[in-house]
Each structure stands twice: as C-alpha cells, then as structure tokens.
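Novice: quick one: sequence and predicted model below, then my questions.
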Amino acid sequence: MAATEAAGNQNENAGGSKKKLIIIIAIIVLVSVGASIGVTMFFLGGDHQEAAVEAVPAVPVRKPAIYYEFSPAFIVAINVGGKQRYMQIHLSVMGRDQAAFDVIEQHMPLVRNKLITLYGSQDFRRMQTPEGKAFVLEESRRIIMEVLDQESDGMEIERALFSNFVMQ
C-alpha cells in the first residue's frame, strides 16, 4: 500500500510539473508576443510621427498662374499737338483663380469702358517711356481690381501685361 501511495504521489507531482511547464511556456509565449508587439510599435511609431511632421507643409502651395487676354484689342485715339494719333493695346492679366476671370467676363462692358477711358487720357509722349507703360499697366490692374472688389469676395489679379503695344 505504501508503494501505491508513493506511485500516486509521483503521478500528482508529474501532473503538477506538467501544469507548471504549461504555465511557464504560456508565460514565455505571452512575453515574447508582447515584446514583438512593443518592438513593432516602437519602430512604426517613430515613422508615424515623422509622417505627421512631413504632412504639414511649411509653405502654402500656390495655385498655378492663369492668363486671360482681353479681346478685341483696345484702340484709342489721342490728340497730340493737333494731330490725331492712335494707340493699340493687347492686354492680358495674370491671376490664380478662374472665378476671377469669370467675374471679369460677366462685367466686361464696365471693365472695357474704364480701361478705354484710362488709355484715352494718357499723354502720348509719356506712353513712349518705360515709366509711362508701367504706370498704365498698374492702373489697368487697379481698375480691374476695383471691379472685382465691387462684384466678388477676395478675388485678385496679380499682374497686368501687354501682349502687344502699338503707337502711331
């Protein structure tokens, strides 16, 4: 009987050691899975922070320039010392918003009237100088911006340009 009890104790010890072995293996598996997740998060977590920094642009991106050419050309008569002179201007404007050009087209009679009045009031000799041409370009831009300010919200024309300029 004593031998049977000793054999039973060995079986209990063997069953207990199997349970301990299973628990130890389970702990090792859980620790290794946790460690691999931690290492993965460490390496991937650093990339997410850099990507977040890269996603915020330091300088706002500008829209591409769009050009609009007034057609037909502006032709005005200027009286110079009793002689009739003519000035022909092909005007283009540069902006970055197509909606601004749509507003200009919608109010074209008003814009053309103001520009023709400007061009017809210029001194012929002054228009032969670079300063005179630069003044007229800036005034052309200002007149167009006046119309845009009255008829729209926040639209802008950046530059006015001569695509052709003839005086005779």
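Specialist: Arrived safely, thanks for sending.
Novice: alpha carbons only for contacts and neighbour counts from here, please
Specialist: Fine.
Novice: ok so I75 is a strand residue?
Specialist: Yes: counting by DSSP: H, G, I helix; E, B strand; the rest coil, I75 is part of a strand.
Novice: and the residue nearest to the spatial centre of the chain, helix, strand or coil?
Specialist: By CA atoms, centre = their mean, the chain has its centre lying nearest to V61, at 3.4 Å. Secondary structure for V61, judged by three-state DSSP, is coil.
Novice: check which element follows the longest helix along the chain along the chain.
Specialist: In the chain, assigned by DSSP state H, the helix with the most residues is helix 2-55. Where DSSP states H and E defines the elements, the next helix or strand beyond helix 2-55 is strand 66-69.
Novice: what about that next one, distance to the chain center?
Specialist: On the basis of CA atoms, centre = their mean, to the nearest Å, strand 66-69 sits 19 Å off its chain's mean C-alpha point.
Novice: list the helices and strands it packs on?
Specialist: Under the contact definition 3 or more CA pairs under 8 Å, 6 or more residues apart in numbering; DSSP states H and E, strand 66-69 sits against strand 83-95.
Novice: touching the strand it packs on from outside, list them.
Specialist: With contacts defined as CA atoms under 8 Å, 6 or more residues apart in numbering, strand 83-95 is touched by 65-79, 141, 156-168.
Novice: want to compare, so here's the second one:
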Amino acid sequence: MKAFIALLLALSLPFAAHAQEEKKEEEGEKAAPKVMYVGIIPALVGNYSSGMKMKFYKADIALKVTGSEAEEKVKYHEPLIRNQLVQLFSQQTDETLGSMDAKEKLRQEALKQVQQVLEQEEGKPYVEDLLFNNLILQ
C-alpha cells in the first residue's frame, strides 16, 4: 500500500509543477496591462462636400488602448471624441479620401486629434492607434 501511495505521489508531482507554472503565467498576465480595442459605437455617419454634390461616409472606428484605466477614459470622453471625428470627416473632399494614401493620412490625422482631445482633458493621450474597421464612401 505504501508503495502504491509513493507511486501515486511520484506520478502526480509533474502535474502539480505544471499547474504552478500556469498559475505564475496567469499572474504575470494579470500584472501586465492588456491591450484592448474600444469601438466607437454606433459608427460615424455623415456627409462631406464634393463640389456641388454632397457625398456620405460611414466610418466604423476602433481605438487601441492599453489597460482598463485608458479604456475607461476613452469611454468617458467618447462624446467629445466622436464630435472631433465628425468634424474632421465633414471637412474631407474626394481628393482627401480618393486613394489609400489619402485614407492613411486621414487615419493618422484622426488619431492625432483623438490623442489631443484626451491630452487636453486628462493630461495623457491614452490612445495608441486608431483603426478603420470599415470606411464606406458614397
């Protein structure tokens, strides 16, 4: 019987060590802030000028943040962020939205303006990147 218990303990030791390693990895993950994407919901919808004809856009946007504090700050200031982005999009033309390079410049300008809003309101930019999940122009 003693031999059986000793054998059972010997076989269970590797599993116990593996469980301890997993627990340490989970604790390490908890200590490191997580990257999250905060969606601007609902999507931005509006119009922009193209000479004599009005055109429309729909922009589905996500903001990349790290940590729950940044997520909370972005969500709290979402109305101000949304307003800034709507103003930026409404100033666009066919030339500023016509190519992939132009859309990338718009994305970078939108990121810069979102960071400026958060810098003014909170003292930190909080947002690391801005992504267009979908950008429809009509």
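Specialist: Sure, I can see it. For clarity, every value in this text was computed on a predicted model and none was experimentally measured.
Novice: give the buried subset of the contacts of strand 83-95 of the first structure as a ChimeraX selection command.
Specialist: This is the ChimeraX syntax for the buried subset of those, where burial follows 16 or more other CA atoms under 10 Å:
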select :67,68,69,70,74,75,76,77,78,141,156,157,160,161
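Novice: which residue in the second structure aligns with E54 of the first structure?
Specialist: In the second structure, no residue is matched to E54 of the first structure (TM-score structural alignment).
Novice: kindly apply the preceding question to Q84 of the first structure instead.
Specialist: Using TM-score structural alignment, Q84 of the first structure pairs with M54 in the second structure.
Novice: same check on V147 of the first structure?
Specialist: In the second structure, the residue paired with V147 of the first structure according to TM-score structural alignment is V117.
Novice: gap between its match and E78 of the second structure?
Specialist: For V117 of the second structure, the distance to E78 of the second structure equals 10 Å [CA to CA, to the nearest Å].
Novice: quickly list what's touching both of those two.
Specialist: With CA under 8 Å, 6+ apart as the test, V117 of the second structure and E78 reach no residue in common.
Novice: and for Y126 of the second structure, nearest residue in space, chain neighbours not counted?
Specialist: With sequence-adjacent residues excluded and distances taken as CA to CA, 6 or more residues apart in numbering, Y126 of the second structure is closest to A70, at 5.4 Å.
Novice: name the SS class of the one you found, please.
Specialist: Here A70 of the second structure takes the helix state, with states given by three-state DSSP.
Novice: that one - how many residues pack around it?
Specialist: The number of residues packed near A70 of the second structure is 21, by other CA atoms under 10 Å.
Novice: thought it was touching V127?
Specialist: Yes: proximity of A70 of the second structure to V127 meets the contact threshold set by CA atoms under 8 Å, at 7.4 Å.
Novice: returning to that earlier point: the counterpart of the residue nearest to Y126 of the second structure in the first structure and I143 of the first structure, how far apart?
Specialist: In the first structure, the residue paired with A70 of the second structure according to TM-score structural alignment is A100. According to CA to CA, A100 of the first structure stands 14 Å off from I143 of the first structure.
Novice: next one: K63 of the first structure
Specialist: K63 of the first structure is 23 Å from I143 of the first structure, by CA to CA.
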